[in-house]
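1. I'd like to go over a predicted model; first the sequence, then the structure.
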Amino acid sequence: MTDLRLVIFDVDGTLVDSQTHIAAAMEAAFAAEGLPVPPHEQVIGVVGLSLPVAIATLAPDLPADQAARMLDTYRQSFFARRVGEGASPLFPGALEALEALAAVDDILLGIATGKSKRGLDHILEAHGIGHHFVTVQVADHHPSKPHPAMVLAALSEAGVAPADAVMIGDTEFDIEMGRAAGVQTLGVGWGYHPVERLAAADALVHSFADLPAAVLRLWERPDG
């Protein structure tokens, strides 16, 4: 391992506000099968899980062929909206926070997301932020959050020890994943899970303006 430190970001609900596209695509998937559309809060509550797990969570008794059709409908709907409306926007202050952390000599940045590689590549390209990340972990290659595989892979690729890493996310899936991998965790209060569900995080922030300092403070803690 090196003397470097790693800051791992979730994407949906943490860096980008994608709930409009996600909710619309999920509505299309359920409606195409003649199924009642879950309430918005339930749909947003599964953001961060890999798509097959998210659909299974919202509709646990679906036959396999129907679930497969819903996956296809979701992806087609999401892609169509992305083409028509453009990429989901970054949250205010996200770019500035990324640039501030990237400017610290011994800090590396990574991503651990429930998005597909195709979806993430579009986001990174649209916002011109891909160059900031030395490791990128996506749902295509790992079990769904909160399994720690994505964080463990990020640590391995970056050559950073768990004690020198932080997982940042807006859902309890992110926090559970980080804790399972042995890294510190930072919850953000502007995302898709209410802050009550982030109680297990080592720290919580409510503004991107406060995020870089909060990350550095985690490493100043006696157990950091």
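-> All right, it came through fine.

2. C-alpha from now on. contacts and neighbour counts both.
-> Will do.

3. just the buried residues of the top helix by length along the chain, please?
-> Longest helix of the chain, by residue count under DSSP state H: helix 64-85. For helix 64-85, burial by neighbour count (16 or more other Cα atoms under 10 Å) applies to 67, 70-71, 73-75, 77-79, 81-82.

4. what is it packed up against?
-> helix 19-32, helix 51-58 (3 or more Cα pairs under 8 Å, 6 or more residues apart in numbering; DSSP states H and E).

5. so how far is the first one off the chain centroid?
-> In terms of Cα atoms, centre = their mean, to the nearest Å, the centre of helix 19-32 is set 18 Å apart from its chain centre.

6. ok, residues contacting that helix?
-> Here helix 19-32 makes contact (Cα atoms under 8 Å, 6 or more residues apart in numbering) with 12-13, 36-38, 40, 43-44, 69-71, 73-75, 77-78, 81-82, 88.

7. could you check the angle helix 64-85 makes with it?
-> Helix 19-32 runs at 140 degrees relative to helix 64-85, counting by axes from the mean of the first three to the mean of the last three Cα atoms, to 10 degrees.

8. okay, pairing it with this:
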Amino acid sequence: MTMDLRLVIFDVDGTLVDSQADILASMTAAFGAIGLDVPERQTVLGIVGLSLDRAIRALAPDVDDASISTAVEAYKTEYQRLRATGGTQKSSPLYDGIRDVLDTLHGQPEVLLGVATGKSRRGLVSLMDGHQMGHLFVTQQCADDHPSKPHPSMVMTALAETGVAPEQAVMIGDTSFDMDMAKAAGVAALGVTWGYHSPASLSAADRIAARVQDLPELVHAIWSDRT
């Protein structure tokens, strides 16, 4: 009997890696470039997961398109500088236990792994190379190729690329954008509490993980719930 393939799609920032220090520093540079004070830390972290232009527009809704473009470029320049200076391991460290979880899931023959992120392709490739984990993910969706989360395009493309049915897929993320994207694509949503949105904002999740090491068990529990 042929084994049904299953797909686990991970968000990146706030789920696999903790990049908040560089995000906050880069956003400070972005707002400085257009002569505005950067919003408070929690406000900035609340938009992580959106595509960069949409994130900055959400933080500065009254500025014009030219200023948004200036801020985006300033953000990218500073983020790249910080990564080049500190290296990926310092700039965007993996959360404790994440690599073990990825290796565990990757080692299960019926399970495929993917990512869906608001990062640019350049930023995603740099991160994957820095952590030597690009080979783990058979589908990698990023902001360059899709509308911003919570639009379901990233998840739907991941399903199409892998041939996995929606009921056999799980989206794992730390934000309401991830949960809403999963629901819009018809896949299960697994929220994590160690990222940038509060647990209360993950109300659309099918299940919530408070510990990294619980992820494999919860993923399989979700599949059991849906069959």
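-> Yes, it's here. Note that the structure is predicted; figures quoted are calculated from it, not measured.

9. packed most tightly, which of the helices and strands packed on helix 64-85 of the first structure would that be?
-> helix 19-32 (a mean of 20; mean count of other Cα atoms under 10 Å).

10. between that one and helix 51-58, how big is the angle?
-> Going by the same axes, to 10 degrees, helix 19-32 of the first structure makes 70 degrees with helix 51-58.

11. now helix 19-32 of the first structure on the second structure. Mean distance?
-> With mean Cα distance after the TM-score superposition for the first structure, helix 19-32 of the first structure departs from the second structure by a mean of 0.6 Å once superposed.

12. in the helix or strand just after that helix, which residues are buried?
-> For helix 19-32 of the first structure, the following helix or strand on the C-terminal side (DSSP states H and E) is helix 40-45. In terms of neighbour count (16+ other Cα under 10 Å), helix 40-45 of the first structure has its buried residues at 43-45.

13. run through who's touching helix 40-45 of the first structure.
-> With contacts defined as Cα under 8 Å, 6+ apart, helix 40-45 of the first structure is touched by 19, 22-23, 26, 58, 192-193.

14. could you export those residues as CSV, including distance to residue 144 of the first structure?
-> Formatted as CSV, the contacts of helix 40-45 of the first structure follow (distance: Cα to Cα, whole Å):
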residue, distance to residue 144 of the first structure
19, 19
22, 17
23, 19
26, 18
58, 15
192, 17
193, 17
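
15. contacts only, for the residue mapped onto residue 110 of the first structure from the second structure.
-> Alignment note (TM-score structural alignment): residue 110 of the first structure maps to residue 114 of the second structure. Counting by Cα under 8 Å, 6+ apart, residue 114 of the second structure touches 7-10, 136-141, 158.

16. do that again at 10 Å, thanks
-> 7-11, 134, 136-141, 155, 158-159, 162, 171 (Cα atoms under 10 Å, 6 or more residues apart in numbering).

17. to what extent does the helix or strand following the longest helix of the first structure diverge from the second structure after superposition?
-> Using DSSP H and E, the helix or strand that follows helix 64-85 of the first structure in sequence is helix 94-102. Superposed on the second structure, helix 94-102 of the first structure shows a mean distance to its aligned partners of 0.4 Å (mean Cα distance after the TM-score superposition for the first structure).

18. the following helix or strand past helix 94-102 of the first structure vs the second structure, average offset?
-> Downstream of helix 94-102 of the first structure, the first helix or strand assigned by DSSP H and E is strand 107-112. Overlaying the second structure shows strand 107-112 of the first structure at a mean distance of 0.4 Å from the equivalent residues (mean Cα distance after the TM-score superposition for the first structure).

19. ok, the residue lying farthest from the centre of the first structure to residue 206 of the first structure distance?
-> Here the first structure reaches farthest from its C-alpha mean at residue 34, the gap being 29.6 Å by Cα atoms, centre = their mean. Residue 34 of the first structure sits 39 Å away from residue 206 of the first structure, taking Cα to Cα, to the nearest Å as the criterion.

20. that older thread, how much does the longest helix of the first structure stray from the second structure?
-> Looks like 0.7 Å for helix 64-85 of the first structure (mean Cα distance after the TM-score superposition for the first structure).

21. contacts for that helix, please.
-> Residues outside helix 64-85 of the first structure that contact it (Cα under 10 Å, 6+ apart): 20-33, 51-52, 55-56, 59-62, 86-88, 119, 122-123.

22. same thing but at 6 Å, please
-> The contact list for helix 64-85 of the first structure, computed with Cα atoms under 6 Å, 6 or more residues apart in numbering, reads 25-26, 29.

23. turn these into TSV, columns for distance to residue 143 of the first structure.
-> What follows is the contacts of helix 64-85 of the first structure, written out as TSV (distance: Cα to Cα, whole Å):
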residue	distance to residue 143 of the first structure
25	22
26	21
29	22
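
24. burial measure for the counterpart of residue 98 of the second structure in the first structure, as a count.
-> Residue 98 of the second structure maps onto residue 94 in the first structure, with residues paired by TM-score structural alignment. Residue 94 of the first structure has 18 neighbouring residues, counting by other Cα atoms under 10 Å.

25. mind listing what residue 94 of the first structure touches?
-> For residue 94 of the first structure, the contacting residues are 15, 208, by Cα under 6 Å, 6+ apart.

26. against residue 189 of the first structure, how distant is it?
-> 13 Å.

27. so for stretch 150-163 of the second structure, what gets flagged as buried?
-> Across stretch 150-163 of the second structure, burial judged by 16+ other Cα under 10 Å covers 150-159, 162.

28. for the residues you listed, which one is nearest residue 108 of the second structure?
-> Using Cα to Cα, residue 162 is the member of those that lies nearest residue 108 of the second structure, at 15.6 Å.

29. how about that closest one, what's its partner in the first structure?
-> Using TM-score structural alignment, residue 162 of the second structure pairs with residue 158 in the first structure.

30. ok, now residue 209 of the second structure?
-> Matched by TM-score structural alignment, residue 209 of the second structure corresponds to residue 205 in the first structure.
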